[in-house]
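# no FASTA, just this:
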């Protein structure tokens, strides 16, 4: 993990140093436009470092869930909304199939949103070099015992031999990654009494399924 964290921090830190070195010359030249551009890039690089630190802290000290009884479609839609611009820019087609008649469940909406957003981002990352159509499909359903949220993609998929390992802390196949994203997602889902699994999608890509038990039948919410 240390190597992954160092790599993720080193790159933006190097960028900050480069832009800081250039600022002196730009100041002497009085080029306000380029100064402003450099400051924005320094800010963006700083945000990347902060994001890495936050992920590590979230894993070492995960937030206590603040459970409320609500519908699961809402945090799923929020996650899709947050990723919409990124997905559009990367040419990914999004398909949704939300069951309109799901029972309320006891969840922390922000943490569930975090899990779905992570799964969407992972799917997008897996398809970045794909030469065929890029698709992410998000579905919700209810089987009488648990509510499921499924995030599928048309990427290269996860080999069957690695499907259990991807949830191990610090395990990653991506260069320079900390390998804590899916571990954190699994921990959050388990804190909800649920499960997170991976299988092959209908496009032979990856399909992650989050299941949250519904212990009491309650009023339906669309």
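Thanks, I have the structure now. What you are looking at is a predicted structure, and each value in this text was computed from that prediction instead of being measured.
# For the rest of this, base every contact and every neighbour count on C-alpha atoms.
Will do.
# Off-centre distance for stretch 111-130?
From the chain centre to the centre of stretch 111-130 is a distance of 4 Å (C-alpha atoms, centre = their mean, to the nearest Å).
# alright, now check it against this:
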């Protein structure tokens, strides 16, 4: 993946912070599962939390600025993460984790470094 390292780190930090907050607010603890694997002509990063999950009505607005699925959330973390991913020609999606919780899928295209 070729891109702005600082921006991509920011996007990942926002996603991980949201997952950790969802688990904490649900009174659950445990590791957030993170997986990285090749996917088509890019790479997919998958984050699974064991929080309460997201109702469909919240999920539809989740990437809008100031929309939050968490009490007291500012609603900027996911909007910023999505903007960063789109700037890198990637995709960001949120869905249900099998067994409960939330699954976030971040896909970024593979890039070649010029030599």
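Yep, it's here. Note that this is a predicted model, so its numbers are computed, not measured.
# Let me know the TM-score between chain one and chain two.
Remark: TM-score between the superposed chains equals 0.85 [TM-score structural alignment, normalised by the length of the second structure]; 114 aligned residues with a C-alpha RMSD of 2.2 Å.
# average gap between the lengthiest helix in the second structure and the first structure?
Counting residues, the longest helix found in the second structure (DSSP state H) is helix 5-25. Here helix 5-25 of the second structure, set against the first structure after superposition, deviates by a mean of 1.2 Å using mean C-alpha distance after the TM-score superposition for the first structure.
# Give me the contacts around that helix.
29, 32, 47-52, 70, 77-78, 80-82, 84-85, 102, 104 (C-alpha atoms under 8 Å, 6 or more residues apart in numbering).
# rerun at 10 Å
2, 27-34, 45, 47-54, 69-71, 73, 76-85, 87-88, 101-106 (C-alpha atoms under 10 Å, 6 or more residues apart in numbering).
# Okay, helices next: where are they in the first structure?
2-29, 32-60, 73-89, 109-126, 181-191.
# Serialize those helices to JSON lines and add fields for mean neighbour count and distance to residue 103 of the first structure.
Shown next, in JSON lines, are the helices of the first structure (neighbours: other C-alpha atoms under 10 Å; distance: least, C-alpha to C-alpha, whole Å):
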{"stretch": "helix 2-29", "mean neighbour count": "15", "distance to residue 103 of the first structure": "40"}
{"stretch": "helix 32-60", "mean neighbour count": "15", "distance to residue 103 of the first structure": "29"}
{"stretch": "helix 73-89", "mean neighbour count": "16", "distance to residue 103 of the first structure": "10"}
{"stretch": "helix 109-126", "mean neighbour count": "20", "distance to residue 103 of the first structure": "15"}
{"stretch": "helix 181-191", "mean neighbour count": "20", "distance to residue 103 of the first structure": "18"}
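# now those as JSON lines including distance to residue 214 of the first structure?
Listed next are those as JSON lines, based on distance: least, C-alpha to C-alpha, whole Å:
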{"stretch": "helix 2-29", "distance to residue 214 of the first structure": "37"}
{"stretch": "helix 32-60", "distance to residue 214 of the first structure": "26"}
{"stretch": "helix 73-89", "distance to residue 214 of the first structure": "14"}
{"stretch": "helix 109-126", "distance to residue 214 of the first structure": "15"}
{"stretch": "helix 181-191", "distance to residue 214 of the first structure": "13"}
